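Enquirer: Build the 3D model from these lines:
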Amino acid sequence: MNNAPISAGARRRRPVFLLIAGVALVAALVVSGWFVVAHDRPDGKGGDVAAVPSIFPVPQHARAEAGGPVPLNGHVYVVAPEGTDQASVDAVRDLIAGAGGTAEVVTTLSTPRQGASAIRVGTDSDAALKALRLDGDPEIRSALERPEGYAVATGTIEGIPTAVLAGRDNDGVFHGVQTLRQLLKDGALAAVRISDWPLTETRGVIEGFYGTPWSHQARLDVIEFAGRQKMNTYIYSPKDDPLLREKWRDLYSNQELGELRELIDAAAANHLRFSYALSPGIDVCYSRASDLDDAVAKLESLYSLGVRSFVIPLDDIATKVQCAEDLREFGSGQANLAKAQASFLNDINEKFISGKDGVLPLETVPTFYNGSRSTPYKRELGTALNPGIVVQWTGEEVVSHRITLDSAKTAGDSYGRPGSPRDIVLWDNYPVNDYSQDRLFLAPVIGRDADLYKTVRGIVTNPMIEPYLSLPAIFNYADLSWNGPAYHPDESMNAALSLLAGPDPEVQAAVRAFVDLNQDWQDDELTPSAPELRRDIDQFWQDYDAGRVPSGGLKARAVLLQRLPELLPRMAQPGFAQDATAWVAASAEYGHGVEDALVMLEATKRGDTASAAAARKSAEGALTTAAAKTQPTLERGVVTPVLGGSELKSFIEQALQRVPAP
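Expert: Got it, this is the predicted structure:
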């Protein structure tokens, strides 16, 4: 997608599985204090949730139960009838092992041993719920009637403490396991009753940026992370994969097919659908039979690997038909471009999609993919395109700071037919940074209406070129798309950072100091640049100008920034620090420069010109080093990492201006 803030010639849009073991994640949350009061639905139906751990995404209903916790640090039966989702069973076994217990998987359980406990898992849990007298609970019944819904309840069955995890389907069972991870504390599951389901049908990640594509390992790790956050979609659409765009007609080699198969299998194991996006628009001739055959052959090669979801993006291409055959067939102009594209997409839908078992509706990204108002292109596309084909849309802008329910509803009408709105999936261009590769976007996801689920079919986030630095925003989008009315940006981001940082308080402080430096997003007034740093800077100047001894907050922050290269690699997710190497080094240099500037100002006040001069020289050197070009990019060479709105640089420069040069 072409992004308005950059030149017309520039392009935009935006490893071992995830290295955080499940129980380590739980431990990080426990130690860091994130087991606090969970939120119930905004309707207020939730009872007493004071003892319910925080769960992300926030469940539709969660309440504490009167009984005791279910121990997992002894002998634990995993009661999983034949046909129970194997990935869920394996995850439960891992959870028990991490709690210090021994798992015994059985299909039925009638005479459990004394002192044991049980977790009953599966889609057929009527008997277990009846044993807990919950088979008629309206909230649980509601959850188990909805796709991907699940319920968790605890109590005593067959004389032993038992947790029941009931799923509407296998996806629901898997989502329930992710909730169990967060209920674990001190070797036991909290006594709770949870009924939950997603409000948005499609929830996931689209690797859709320009720039260096993610590594194979990074893709595997992001897929696992997204699955643990109860997302269900990964769209493979890296703009600089030549076999998706420039060489879209070419088939994959055996080695490439092997890597794709591993991604597809990983997605299935984590209950995500792998969606393949073929982008033929650069040189396709919409009316040429051979181009249609080439597109279908490419899709067939992915179908044979197990792909059951397909997208044909037609974004970031010429805004008119390009070949003589199309001009003769459809004519020129944007409305006729829509007619040509609709014909091509309809043919793919008829020739490939409609004849395949288990294939989801075809999706497309229109050439004009943003804005909600009607245009000749959108009207023609809406009229000519098969009504079952889904449109991906980015909001009013390419990078939209606000996305409202009304805007999404209008877009559905504009891309649809009169009285029959088009299904829309929101391709959300945050935190993608391909148009600004010297910056990182680590602010919480904001500005999206909580009730978008009422209009859009799905929400997918387009992440940064840096996969592991994108995990906090992916965590936010998982919360927003699962239960928008209960999504609170700051709470969600704090939980994400605790999860990724791990339990070490020093590491957590370092992560938050680094994230604070990277809040700025297109000068958005709701994401001010480096707010915590700005507070310390403002306080310092207030104290300094009033003749008071400075509070010390700025100096402490400067010292912490200097330690980032030491502390961030100790995170539970080390990929975060690896992705951030250039920005971390610049942060540390600025930390040195700020501390030198403080020494210079203090020495000047007491008349120590020699010390002030030495500190000035050191501060100036830090500015020079921090401004070095150290971050490689695919097409723009090596760039200087920018931190927020340059507050660190501005502070040092302001301090230098206040002290006359020797």
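
Enquirer: From here on, just use CA atoms for contacts and neighbour counts.
Expert: Will do.

Enquirer: list the buried ones in the longest helix along the chain?
Expert: Selection of the longest helix in the chain by residue count, based on DSSP state H, yields helix 581-605. Buried residues in helix 581-605, defined by neighbour count with 16 or more other Cα atoms under 10 Å: 581-604.

Enquirer: What lies in contact with it?
Expert: 514, 555, 557-565, 577, 609, 611-616, 618-623, 625-627, 630-631, 641-643, 648-649, 651-652, 655-656, 659 (Cα atoms under 8 Å, 6 or more residues apart in numbering).

Enquirer: One more, so I can put them side by side:
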Amino acid sequence: METRLTLLFATAVCLCACSGSPSGAGDVRDAEDSVAGDVLPRDSFDAASLCPTDVPLSERVPLLPQPFAVYRWGEPVALNGTRLEVIGPGEDAAAELDALAEAAGLRQGGNGEGDVAVRIQLHDEADWAALQTVCSLDAGVIPGAYFLDVEVKGTTLVVHLLAGEETGRFYGLKTLRQVMGAGLAGLPDVRPGREERGGGGQDATESSPASGRSVRIFDRPAIAMRGLIEGFYGTPWGPKARLDMVALAGELRLSHYLYAPKAAPLINTAWMLPFEQDDLAHFEALAEAGRRHHVRICLEMHPSWLFHYSSDEDMAVLLGKFEAAVAQGIDCLALAYDDVSDKLIPPDDQAFADYTAAQADFVPRLGEALRAAHPDVALVYVPVEYYTNHPRAATAWPVFAAALPDYWEIAWTGREIGNTAISLADAEEAAGMMQRKPLLGDNYPVSDDANKTGVLFLGPLVGRSPDLLQGLSGIAFNAMPLPYSSLPAVATAADYSWNPQRYVPAESMRSASRLLGGKEGADALYTLAMANRCAMLEGSAAPELAEAVAELWESIEAKDAPDAAALALREQFFVPYRSVQDGLASEGVLPGLAAELVPWTSKLTAYGKAGELALDLLLEQAGGKVTAPGKVQDLADQAEALEALLPKPTGKIMDEFLDRVLLELEGK
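Expert: The predicted structure is shown next:
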């Protein structure tokens, strides 16, 4: 039966003073499709009724990012044929509510019998303040805190969402979307059974119904700046992909995006040339997308060639480039000298004692000019000495600390350019020399050119201490040239940066895989991600696979029966590998992600098939059977073909395993 959607908005004044139907032409959207009798009256607000009475759950729940405190997490209830009603000051949340309704399969039309109505009450700031006071909840001062209470009452899913500002409501609705089993917003919904709007296809509720559950969540971010950096060496993202990534950053509760690709000439070697009109139009589109998705857009200038610190003309050119970006709505600016030569060119070599002195003179003057014109603009400085163990960091950082006003953030990547681990002590050491908390630009999951190296970093963020954020002014993660392929790792990084105390890498990757892969693709995406990890961080691209392979060889070398070790290798790795390609071809996978990953999914699937054949032949040999020469040759052909392919899922583990199996079969 066709379902019905009625979205009703009352003004905040009316909602605070009255109940019943809102009045005024501007208070009801889609008024021609609704009737006054559909309006649910606003409950008088009793803050005490929402106060948590239990301690937060100790286990994680399947949400990303993991909320600050989850007090209730019930069993899912199917919401087929639901009707959605919204009450409260929701004009700023209209787009999110529309997206939630569509993703949940809610449609305008007849009211079907037995419907489970979903009622969302968006509370105002006064209710939010009352809740904090009555329930002794500390929301802190960082934007984005919210309280979400969802309860199944009879046939109605009753939702209370409280927040102190628009960003908190935005984040709360994102969490509600996951609670209801809906997919990502911001991009076309491709859950199984979903047709494009207006396509006349089968209603999604018939094949992939949304669900709801009773939950109670109090949530707040651990740090204000949680960013995504496009700062790699390699082909920059295309305009559409970049806009998609801004939308997805909002989905993941990331607060900032930095435009800084090293291969974009006009912000790097061609810094002296004006932006093209297409660039300016794209910056405007980015700024608009950022506002819509609650992501602050930052632009970096990286004058890496022929720059004169003593030149008023060069200063004016750089200011002009920044001003052009600000005119398009960008209000976060970065001046970066990472990986730039520290040799001064004439006349700077006569004007300054050294490179540090030149920057200590130039950067504050640039900041003064920008802040005089734009007092609220955010400024970030990336020195040549951007990591602790740089030979000059200990001498240069105190100079910059003395020269730069507090409104300058100073970026830092850790003790090294790329780091196995970063701790609070590392951050505090840097802060002591910078005289301010550093802004961590984490070089994970960056891999500069996967299409040339075959290396992707899809695995979860590891090695960052739970208390690290206490020593930072912000944290941002440097993505890969393949934008959508960056998302599995970035999603876990977003999880960590929102709530590091509850972060568990493997469980976070499970949540990220569900979010990005949908119900049908989640297992395949998880399997692929865990076979494409960063060896620098974890010692291997697939540590568990390496351990399982080692156990197999140990049993063979010890003359023990290898059956148990072979079975574990088959069931835990090769069988899942074999299904990766089909799993990531399902309709539930995020658009763009599956397409980028095809070379890696196809090779890992082939590794699964070759691995199973290799185990069959090894077990035949161990059992005293004669292996058929044709099968051995088939395995040799597969191994040779796979080794020749560029993508490197599992690193060298599978190639070396297949090579050794062939040697064993040959008796060598």
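
Enquirer: Now the TM-score, please.
Expert: Once superposed, chain against chain, the TM-score is 0.79 (TM-score structural alignment, normalised by the length of the first structure); 575 aligned residues with a Cα RMSD of 3.4 Å.

Enquirer: OK, contacts around the residue nearest to the spatial centre of the first structure?
Expert: Closest residue to the average C-alpha location of the first structure: residue 474 at 1.2 Å, with Cα atoms, centre = their mean. Neighbouring residues of residue 474 of the first structure by Cα under 8 Å, 6+ apart: 204-205, 226, 461, 463.

Enquirer: how much space between the closest residue to residue 123 of the second structure other than its chain neighbours and residue 125 of the second structure?
Expert: Closest residue in space to residue 123 of the second structure, ignoring its immediate chain neighbours: residue 162 at 5.1 Å, by Cα to Cα, 6 or more residues apart in numbering. Going from residue 162 of the second structure to residue 125 of the second structure by Cα to Cα, to the nearest Å gives 8 Å.

Enquirer: Also residue 59 of the second structure?
Expert: From residue 59 of the second structure over to residue 125 of the second structure (counting by Cα to Cα), the distance is 31 Å.

Enquirer: for residue 428 of the second structure, same thing?
Expert: Distance of residue 428 of the second structure to residue 125 of the second structure, computed by Cα to Cα: 36 Å.

Enquirer: who has more neighbours, the two?
Expert: Relative neighbour count places residue 428 above the other of residue 428 of the second structure and residue 125, with 19 against 16, counting by other Cα atoms under 10 Å.

Enquirer: Tell me if the more buried one really is in a strand.
Expert: No. According to DSSP: H, G, I helix; E, B strand; the rest coil, residue 428 of the second structure belongs to no strand; its state is helix.

Enquirer: how close does residue 539 of the first structure get to residue 606 of the first structure?
Expert: Distance from residue 539 of the first structure to residue 606 of the first structure, by Cα to Cα: 21 Å.

Enquirer: What residue in the first structure is paired with the residue nearest to residue 123 of the second structure?
Expert: Mapped onto the first structure by TM-score structural alignment, residue 162 of the second structure lines up with residue 166.

Enquirer: Surely its match and residue 151 touch.
Expert: Yes. Contact between residue 166 of the first structure and residue 151 holds when scored by Cα atoms under 8 Å: they sit 5.2 Å apart.

Enquirer: Pull up the overlap in contacts between these two.
Expert: Common neighbours of residue 166 of the first structure and residue 151, counting by Cα under 8 Å, 6+ apart, are 144, 176.

Enquirer: What range does stretch 301-316 of the first structure cover in the second structure?
Expert: Residue span in the second structure matched to stretch 301-316 of the first structure, by TM-score structural alignment: 324-339.

Enquirer: starting at the chain centroid, how far to that stretch?
Expert: 22 Å (Cα atoms, centre = their mean, to the nearest Å).

Enquirer: measure it end to end?
Expert: Terminal-residue distance, stretch 324-339 of the second structure (Cα to Cα): 25 Å.

Enquirer: which residues sit against the helix or strand where residue 177 of the second structure lies?
Expert: Using DSSP states H and E, residue 177 of the second structure falls within helix 166-179. Helix 166-179 of the second structure is contacted by residues 63, 92-93, 96-97, 100, 143-148, 161-163, 183, 211-213, 251, 253, 294 when judged by Cα under 8 Å, 6+ apart.

Enquirer: let's go with 7 Å and repeat that
Expert: Identification of contacts with helix 166-179 of the second structure by Cα atoms under 7 Å, 6 or more residues apart in numbering yields 63, 92-93, 96, 100, 143-146, 148, 161, 163, 212-213, 251, 253, 294.

Enquirer: mean shift of it relative to the first structure?
Expert: With mean Cα distance after the TM-score superposition for the first structure, helix 166-179 of the second structure departs from the first structure by a mean of 1.4 Å once superposed.
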